[in-house]
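**Student:** after the sequence you'll find the predicted model.
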Amino acid sequence: MDTDSKLVSIMRLLSGNGGSAKQEHRRKRLFQAGFSGPGVLYQYSFVKLLSGLTAAIIAFCMLIGLSILSNLPTDRWLLFCAFGFLMGYTLPSLLVRRLAQRYVDRIARDLPDALDLMLVCVEAGQSLDQSLTRVARSMKRIHPELAARFAATSEALKAGEDRADAFARLAYVTDNLDLQSFAAVVLQASSMGTPISDTFRIYAEEQRERRFSRIEEKANMLPTKMTLGTMMFTVPSLLLLLLTPAVYSILQSF
């Protein structure tokens, strides 16, 4: 076995190719974080391995720089380097998870605006496929992530993909429960012959109310957070100001 095949085997082992569901979930997370491509899983595994080795080398250099390597048993400095490797190996996963969560939050924040614009397009006489294309083109500069997903869904529908599958993929990639319910509402309206404009109007109004409720929830949590911050930064200084004269008087009495 040559070097390239050994490297591929190691990357396949580290990327967890044993389970297709776990592999697909990891690929979706990388896509949400902004990393895509045919070999993204192997690249991600290589970056994790490189990060772990770099952290282990940094830990070893720290031991040498502090001049305590000679005073430590072998198992202790090996354990310290292994801990550094573990921290470095975990760091890319935490970064990808954070970037993916930001992507999901942006999709949830931008969805009500997209639904309002889609409602305008549908009421103007455009079909659902045309409204998706129009929304994707109009929101490209304002909300690029959601516009890209709408454009991909529109292209899939033009290519002849089933509407249920296209909207299911849209909801799966974005990890948005509102898009899942949106897909169910659209499919139900199409199957039952309900006017799509009425469905959009009701659903857009519900989304707007849900958005306001989320804003109100965050606003209601703000006084509690401010109270904790105020206590953390105000109470110690206040106690110091009040107790310093008493402590000084007690010390002077001895």
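**Tutor:** Noted; the coordinates are in hand.
**Student:** make it CA atoms for all contacts and neighbour counts henceforth
**Tutor:** Noted.
**Student:** gap between the spatially most central residue of the chain and Gly88?
**Tutor:** Central residue check for the chain by Cα atoms, centre = their mean: the C-alpha nearest the mean position is that of Gln101, 1.5 Å away. Applying Cα to Cα, to the nearest Å, one obtains 21 Å for the distance of Gln101 from Gly88.
**Student:** put this next to the previous one:
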Amino acid sequence: MLTIITVSIFISVSLLTAAILYPFLARGSIVKERLEKLSTQKSETTTYSLIKEKTPFQLFLARMGSRISHSSKEQSKYTKLLLAAGFRKESLYIFLGSKILLAAVLPAVFIFVYAIPKGALVQMQSMLYVVMFAIIGYLIPSYFIHRKAVSRKLLMFQTLPDILDLLTVCVEAGLSIDAAMIRASESPQFRGNPLAGEVKVAAMETRAGKPRSEALKDMAERTSLEDIKAFIMMLVQTEKFGTSLSQALRIHSDTLRTKRRQYAEEAAAKTAIKMLLPLVFFVFPALLVVILGPALFKIRLLFQQ
């Protein structure tokens, strides 16, 4: 009983200390992160390229990717994935070259590090490992690009209502939709945001002479987000039928904000279910060991006597 009380007091004191210190430790990191964002003077572009500077290694990857033939359907799929992740079309061959390189490097590392020193190069198990590492290496770039595309879409989904609010204010102040899009994309609060970059690209394409509807549809194609497609369709129809743009923007912004709140509520409701497995397999066994362990040990000593 004394052991249980001691352990309980220790856990309680540890949790209380962590609860007291956490706000101070977390606040420092949050403040530092916000200061770094505010101190960034150069606006980051959200349209990345895998070849910002053509180094020899990157040129090697591009040549390797261009020499491997892929079907037009597969290239179109990879191009859409890269665009959704924020990369441009010139990054396609770099991406394909990285897949081929990793598919060759990982099996080679396994062969020279394990198979040859162990003398197991011709064994069936080693052959299976070589094939497995080749498949893993080929899929790794696709996995990371897919994860980047998902996180980018989520960030744009969360930012869209705020940009629409700023567009509404600019339009009501007398700016045209193109000037409002540029003004909203250059706002300090959206610095480095992928959606702001896409909006600015669409506005600059319109200024360069491209029809606004085509520029907006290209933006929808690049983002691959249904909410942005609905927003662009609303802009096109508003311009076509001559309805109030500011009112349409305000209504659409309220709708998206409601959808964002519902998405957050849905994610919060799923938290309890996601916590079930960690609680069952990690937390509860540890609690049982801490609570029942000393008692079982004493019972064992009693039976031995």
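**Tutor:** Yep, it's here. What you see is a predicted model, and the numbers here were worked out from it, not measured in a lab.
**Student:** TM-score for this pair?
**Tutor:** Between these two chains, after superposing, the TM-score reads 0.82 (TM-score structural alignment, normalised by the length of structure 1); 243 aligned residues with a Cα RMSD of 2.9 Å.
**Student:** secondary structure element holding the residue nearest to the centre of structure 1?
**Tutor:** Under the assignment given by DSSP states H and E, the secondary-structure element containing Gln101 of structure 1 is helix 74-123.
**Student:** quickly note the distance from the residue mapped onto the residue nearest to the centre of structure 1 from structure 2 to Gly137 of structure 2.
**Tutor:** The criterion is TM-score structural alignment: under it, Gln101 of structure 1 has Val150 as its aligned partner in structure 2. Distance, Val150 of structure 2 to Gly137 of structure 2, by Cα to Cα: 21 Å.
**Student:** one more: Ala85 of structure 2?
**Tutor:** The value you get for Ala85 of structure 2 to Gly137 of structure 2, if Cα to Cα is used, is 20 Å.
**Student:** between those two, which one's more packed in?
**Tutor:** When Ala85 of structure 2 is set against Gly137 and neighbours are counted by other Cα atoms under 10 Å, the residue ahead is Ala85, at 26 against 21.
**Student:** test my guess that that one contacts Tyr143.
**Tutor:** No - distance between Ala85 of structure 2 and Tyr143: 11.4 Å, which falls outside the contact criterion (Cα atoms under 8 Å).
**Student:** tally of neighbours for the counterpart of Phe80 of structure 1 in structure 2?
**Tutor:** Phe80 of structure 1 maps onto Tyr129 of structure 2 when the alignment is built from TM-score structural alignment. As a burial measure, the neighbour count of Tyr129 of structure 2 was computed by other Cα under 10 Å and equals 15.
**Student:** list the contacts of Tyr129 of structure 2.
**Tutor:** Pro107 (Cα atoms under 8 Å, 6 or more residues apart in numbering).
**Student:** do Ile177 of structure 2 as well
**Tutor:** Neighbour list for Ile177 of structure 2: Leu167, Val171 [criterion: Cα under 8 Å, 6+ apart].
**Student:** could you rerun that using 6 Å?
**Tutor:** The contact partners of Ile177 of structure 2, by Cα atoms under 6 Å, 6 or more residues apart in numbering, come to none.
**Student:** return the residue of structure 1 aligned against it.
**Tutor:** With TM-score structural alignment as the criterion, Ile177 of structure 2 matches Leu128.
**Student:** now its match: how far from Tyr203 of structure 1?
**Tutor:** Distance of Leu128 of structure 1 to Tyr203 of structure 1, given as Cα to Cα: 15 Å.
**Student:** cool, and Ala164 of structure 1?
**Tutor:** 18 Å.
**Student:** ok, these two, which is more surrounded?
**Tutor:** Tyr203 (21 against 14).
**Student:** the more buried one corresponds to which position in structure 2?
**Tutor:** Tyr203 of structure 1 maps onto His252 in structure 2, with residues paired by TM-score structural alignment.
**Student:** how about Leu53 of structure 1?
**Tutor:** Using TM-score structural alignment, Leu53 of structure 1 lines up with Ala104 in structure 2.
**Student:** how much does the helix or strand containing its match stray from structure 1?
**Tutor:** Assignment of secondary structure by DSSP H and E places Ala104 of structure 2 within helix 92-110. Once the two models are superposed, helix 92-110 of structure 2 sits on average 1.4 Å from its counterpart in structure 1 (mean Cα distance after the TM-score superposition for structure 1).
**Student:** in terms of secondary structure, what does that helix contact?
**Tutor:** If contacts are counted by 3 or more Cα pairs under 6 Å, 6 or more residues apart in numbering; DSSP states H and E, helix 92-110 of structure 2 sits against helix 56-67, helix 124-172.
**Student:** how about a cut-off of 10 Å?
**Tutor:** When contacts are defined as 3 or more Cα pairs under 10 Å, 6 or more residues apart in numbering; DSSP states H and E, helix 92-110 of structure 2 sits against helix 56-67, helix 72-85, helix 124-172.
**Student:** now the angle from the last one to helix 92-110?
**Tutor:** Looking back up the chat, that one is helix 124-172 of structure 2. Orientation note: helix 124-172 of structure 2 sits at an angle of 150 degrees relative to helix 92-110 (axes from the mean of the first three to the mean of the last three Cα atoms, to 10 degrees).
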